[in-house]
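Enquirer: structure, please.
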Amino acid sequence: MNITVARLTVRGLLGRRRGLLLLAVPALLLILSVVIRAAAGQDESTTVNILGTLALGTLVPLLGLIAGTGAIGPEIDDGSIIYLLAKPLPRWKIITTKLAVAIGCTVVFAAVPTYIAGVILFGNFENLALAYGVGALIAGVAYSSIFLLFGVITRHAVVVGLMYSLLWESIVGNFVSGAKTLSVQQWALSVARKIADPGVVSSSVHLPTAIPLLIVVTLGATAFAAVRLSRLTLASEE
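Expert: Coordinates of the predicted model:
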């Protein structure tokens, strides 16, 4: 990791409107959790629905999109990435540093609030809060790498990322049986199912399948982003 690149990336993410979004989305989840707990009491089914659908299905991919594309997309759009690429710094180190910052954002603004929401809704019973918190962490890592790649390969990364989240993860990945195997949300639910008490969390993907897919997608997206960034340098120099 390069400290200078990390500092600039954090400043770019938190110093713009993205910073407000990063705060607003988890705040909405926590407020909603307090309201639901006050209205419905401690209910397992409600907790599973809120954490599985709203947190893992909406909050985590949205925050991964904000953090992943925001870590590098604006620099490519305004051309300031050229100044960074002019430094004698390996391109893979730029990508991994920005990915680490994006993952850190998803941990702080997605995984931790998901865990806290679980505690608010259901306490520490049946390991539900911990299960979904870890699931949000796992999904955040995968989403960050995918959306960082989008930020490198297209100037419309936010639009492409929204289409991916809404169409694939929310619709196709949830309702088309064959596509569920390739859903980050289902992979995260598989991990959550392993942590929670038996029979509490359900997933369409088994853990021995989910873990390798998570690793392959995360590493593959990161490697491809580094390669594309190197090509961007060559194109700019030409």
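Enquirer: C-alpha only now, for contacts and for neighbours.
Expert: Fine.
Enquirer: ends of stretch 100-114, how far apart?
Expert: Stretch 100-114 has an end-to-end distance of 20 Å (CA to CA, to the nearest Å).
Enquirer: ok, and what's touching it?
Expert: Contact with stretch 100-114 is made by 6, 9-10, 22-23, 26, 29-30, 51, 55, 59-60, 63-64, 67-68, 71, 129, 132-137, 140-141, 144, as judged by CA atoms under 8 Å, 6 or more residues apart in numbering.
Enquirer: for V217, what are its contacts?
Expert: V217 makes contact with 142, 146, according to CA under 8 Å, 6+ apart.
Enquirer: next, the buried residues of the helix or strand harbouring it.
Expert: Under the criterion of DSSP states H and E, V217 resides in helix 207-237. Neighbour-count burial for helix 207-237 flags 207, 210-211, 213-214, 217-218, 221-226, 229-230, 232 (criterion: 16 or more other CA atoms under 10 Å).
Enquirer: hang on, the earlier thing: which of the contacts of stretch 100-114 count as buried?
Expert: 6, 9-10, 22, 26, 29-30, 51, 55, 59-60, 63-64, 67-68, 71, 129, 132-137, 140-141, 144.
Enquirer: could you pull out the helices in the chain for me?
Expert: Using DSSP state H, the helices of the chain run over 3-14, 17-40, 44-49, 60-70, 73-78, 81-85, 91-106, 112-122, 128-153, 157-163, 173-175, 184-195, 207-237.
Enquirer: now for the ones you listed, which one comes closest to V201?
Expert: Nearest to V201, of all those, is helix 184-195, at 4.8 Å by CA to CA.
Enquirer: how about this one, so we can line them up?
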Amino acid sequence: MYNATVARLTYRALLGRRRALILFALPALLLLISIAVRALTGADDATANAILGGFGLATMVPLIGVIAGTGAIGPEIDDGSIVYLLAKPVKRPTIIMTKLIVAVGVTVVFSAVPTLLAGLLLNGNSQQMAVAYTVAAAVASIAYSAVFLLLGTITRHAVVVGLVYALVWETLFGSLVPGARTLSVQQWSLALAQKIAGEGAITSDVGLPLAVVLLAGVTVAATWFAGQKLRTLTLAGDE
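Expert: Next comes the predicted model:
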């Protein structure tokens, strides 16, 4: 379920100049904020929690997921170049799985790694906060990549839809509206962070067993639907 050629082409597309600038900009901003806050206020658990949760997990991770997930396949479908890939003797589920693996890898590198560094800068991993948010970011990266990869297969406006979801649902409603929190990838991943962190350091509105089921279910379902959607794409001359 992995094709090296497809992976290489996907990495090349995701790490092109324009997308790479955005991918680097968000983690750089998180690290700059962390350095400035640590220099001005010193190590503080509450501040670290607010930055890692409010900016890192709620904003940076889903936005990077949008870039990586939709960028793994959306542009190829939009410009029609996907037909050249589909014409190759590669099974379509293999194409989806390969692109998902690449999207997850890129999202984890550009979100989980900076989250760990930011956590260490902010409070030196006090109450295991840096590690907890890193695990949450990594797990959320998997779900976001699958969801946004699916979006890339079903709509030409995947980036716009993804940004609306990331900024409105996850950042705004997922953080502020109680009822919406249970349907938020952010809250599901926070349940894992809560388990790792010190008592009361991080809270989630979703219990850990339910969060694990929802994360796994959404990832599997989104990947399956993306594969099914790709199966429906036909090449010129296919009847």
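Enquirer: got a TM-score for the pair?
Expert: After superposition, the two chains reach a TM-score (TM-score structural alignment, normalised by the length of structure 1) of 0.97; 238 aligned residues with a CA RMSD of 1.2 Å.
Enquirer: next, the contact list for the residue nearest to A226 of structure 1 when sequence neighbours are not counted, please.
Expert: Distances taken as CA to CA, 6 or more residues apart in numbering put W92 closest to A226 of structure 1, at 4.9 Å, once the chain neighbours are dropped. Residues counted as contacts of W92 of structure 1 (CA under 8 Å, 6+ apart) are 223, 226-227.
Enquirer: which position in structure 2 pairs with W92 of structure 1?
Expert: Counting by TM-score structural alignment, W92 of structure 1 corresponds to P93 in structure 2.
Enquirer: and G151 of structure 1, by the same measure?
Expert: Aligned partner of G151 of structure 1 by TM-score structural alignment: G152.
Enquirer: distance of that match from K229 of structure 2?
Expert: The gap separating G152 of structure 2 from K229 of structure 2 is 10 Å, by CA to CA.
Enquirer: returning to what we had before: including distance to V191 of structure 1, could the contacts of W92 of structure 1 go into JSON lines?
Expert: Formatted as JSON lines, the contacts of W92 of structure 1 follow (distance: CA to CA, whole Å):
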{"residue": "A223", "distance to V191 of structure 1": "24"}
{"residue": "A226", "distance to V191 of structure 1": "28"}
{"residue": "V227", "distance to V191 of structure 1": "30"}
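Enquirer: of these, closest to D197 of structure 1?
Expert: A223 (36.0 Å).
Enquirer: residue contacts, the closest one?
Expert: Neighbouring residues of A223 of structure 1 by CA under 8 Å, 6+ apart: W92.
Enquirer: these two touch, right, Y133 of structure 2 and G54?
Expert: No. With contact defined as CA atoms under 8 Å, Y133 of structure 2 does not reach G54; the gap is 11.1 Å.
Enquirer: which residues do the two both contact?
Expert: With CA under 8 Å, 6+ apart as the test, Y133 of structure 2 and G54 reach no residue in common.
Enquirer: how about I202 of structure 2: what's its closest non-neighbour residue?
Expert: Q194 (4.9 Å).
Enquirer: hmm, back to that, can I get the helices of structure 1 in a markdown table with distance to V201 of structure 1?
Expert: Shown next, in a markdown table, are these (distance: least, CA to CA, whole Å):
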| stretch | distance to V201 of structure 1 |
| --- | --- |
| helix 3-14 | 33 |
| helix 17-40 | 18 |
| helix 44-49 | 7 |
| helix 60-70 | 17 |
| helix 73-78 | 35 |
| helix 81-85 | 43 |
| helix 91-106 | 22 |
| helix 112-122 | 13 |
| helix 128-153 | 8 |
| helix 157-163 | 26 |
| helix 173-175 | 15 |
| helix 184-195 | 5 |
| helix 207-237 | 13 |
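Enquirer: and the residue nearest to T203 of structure 2 when sequence neighbours are not counted, how far is that from L208 of structure 2?
Expert: Computed as CA to CA, 6+ apart, the closest residue to T203 of structure 2 that is not its neighbour in sequence is Q194, at 5.6 Å. Between Q194 of structure 2 and L208 of structure 2 the distance is 9 Å, computed by CA to CA.
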